[in-house]
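>>> okay, here's the prediction I keep looking at, along with the sequence it came from:
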Amino acid sequence: MTDELDIANRKILAELVANARIPISELARKVGLSKTPVAARIRQMEEMGLITGYRAILSPLKLGLTHVTYMEIRLSDTRQRALEQFNAAIRLIPEVEECYMIAGGFDYLVKLRSRDMADFRRIMGEKISTLPHVSGTSSYVSMEAVIEQNWLSPEE
């Protein structure tokens, strides 16, 4: 679908990712179109399912969630029912920021945010280790975020 996007749509998306609350008039000025075509393009991209919603992006640091851990999770059972049970259960853990099923030496890669190491240990003991079918984990603590972004370059 991104192959079908022209440069104007890419610019609109990049601006919306940077600031979803940008007024249409300012957005139109930044992308070099008038307000009506910009509004129509946004509506079309929403209808296409390219734009799925708008949300506030919170600062994990200001919320005290300074500890980032990436975890490999291995399951004892990878049949469809077991995967569905694990997926449903991990979605209920608010500290899990991202979770991906992986093809490789483990089954899931999880990004988890916590206040500190003690909070992480609590989450591990009370939540992660009790998830259905978990047979093992490996954790990697992030020392520094070099790049964290959610954007679409207008040139892509």
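Right, received. Where do you want to start? Numbering: from 1, shown residues only.
>>> alpha carbons only for contacts and neighbour counts from here, please
Noted.
>>> contacts for the helix or strand harbouring residue 122?
Assigned by DSSP states H and E, residue 122 belongs to helix 117-126. Helix 117-126 is contacted from outside by 67, 113, 114, using C-alpha atoms under 8 Å, 6 or more residues apart in numbering.
>>> gap between the residue positioned nearest the centre of the chain and residue 87?
Residue closest to the average C-alpha location in the chain (C-alpha atoms, centre = their mean): residue 98, at 5.8 Å. From residue 98 over to residue 87 the distance is 12 Å, taken as C-alpha to C-alpha, to the nearest Å.
>>> try residue 127
Applying C-alpha to C-alpha, the value for residue 127 to residue 87 is 13 Å.
>>> show me what contacts the residue of the chain most remote from its centre?
Relative to the C-alpha centroid of the chain, counting by C-alpha atoms, centre = their mean, residue 34 is the outermost residue, at 31.7 Å. Residues near residue 34 by C-alpha under 8 Å, 6+ apart: 25, 28.
>>> next up, a second structure to put side by side with the first:
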Amino acid sequence: MEKKLDRIDISILKLLQGDNSRPHKQIAGVLNRSTTTISDRINKLKTEGYILTSVAVLSRRKLKQEVLAYIHLKLSHCSDEIINTFKEDISRIKEVCECCAITGEYNMKLKIVTTDNTSFSSIQRNIANIKNVQALESYVVLDDIITDTGFFF
């Protein structure tokens, strides 16, 4: 049975989601708890799978990754075998940052980050040539409006 998070755990998660580099001592001060209590709770949240990993959010523009695009694609069938083969094939393309199964006309959504339009065009052709990809539609991002990596809970 999964335990219910208490108010302190939720507060810790919200603070870490905003800035994961925040020292435990600072979180302890904000929440009026001891540093040991905060460290123990964070370790428990990791062990229980609430915190999956800690990452730095990078500036794609500073790193000359100028093109952010989404590709919606349709697989010919959604059998386990076809989906597993697709997962293997798509995971080999390093510019694919995310791949989600979705509902609607298309059944997969990909997030692509790359250097320029020429590179994106090549990636798009490679994806179109993956076995069982029936159709795809691309959307190039013109402006980042909201880029929050967290979510509300």
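Sure thing, it's come through. As the structure is a prediction and not an experimental result, all values here were calculated from the model.
>>> now what about the TM-score between them?
The TM-score (TM-score structural alignment, normalised by the length of structure 2) is 0.89; 153 aligned residues with a C-alpha RMSD of 2.0 Å.
>>> re earlier: excluding chain neighbours, give the residue nearest to the residue nearest to the centre of structure 1 in space.
residue 111 (5.0 Å; C-alpha to C-alpha, 6 or more residues apart in numbering).
>>> quick one: secondary structure of the one you found?
The local conformation at residue 111 of structure 1, judged by DSSP: H, G, I helix; E, B strand; the rest coil, is strand.
>>> dump the contacts of helix 117-126 of structure 1 to CSV, plus distance to residue 9 of structure 1.
Output for the contacts of helix 117-126 of structure 1, formatted as CSV (distance: C-alpha to C-alpha, whole Å):
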residue, distance to residue 9 of structure 1
67, 36
113, 33
114, 37
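>>> helices or strands next to the one helix or strand residue 25 of structure 1 maps to in the packing?
Assigned by DSSP H and E, residue 25 of structure 1 falls within helix 24-31. For helix 24-31 of structure 1, the packing partners by 3 or more C-alpha pairs under 8 Å, 6 or more residues apart in numbering; DSSP states H and E come out as helix 7-18, helix 35-47.
>>> against structure 2, what's the mean shift for the first one, could you check?
Mean deviation of helix 7-18 of structure 1 from its aligned counterpart in structure 2 after superposition (mean C-alpha distance after the TM-score superposition for structure 1): 1.8 Å.
>>> and for the longest one?
For helix 35-47 of structure 1, the mean distance to aligned residues of structure 2 following superposition is 1.1 Å (mean C-alpha distance after the TM-score superposition for structure 1).
>>> pull the residues that contact that helix.
Under C-alpha under 8 Å, 6+ apart, the answer for helix 35-47 of structure 1 is 9, 12, 24, 25, 27, 28, 51, 52, 53.
>>> ditto for stretch 134-145 of structure 2
67, 68, 69, 70, 71, 72, 73, 74, 75, 76, 106, 128.
>>> and the equivalent of residue 116 of structure 2 over in structure 1, how many residues sit next to it?
In structure 1, residue 116 of structure 2 lines up with residue 116, judged by TM-score structural alignment. Residue 116 of structure 1 has 13 neighbours, counted by other C-alpha atoms under 10 Å.
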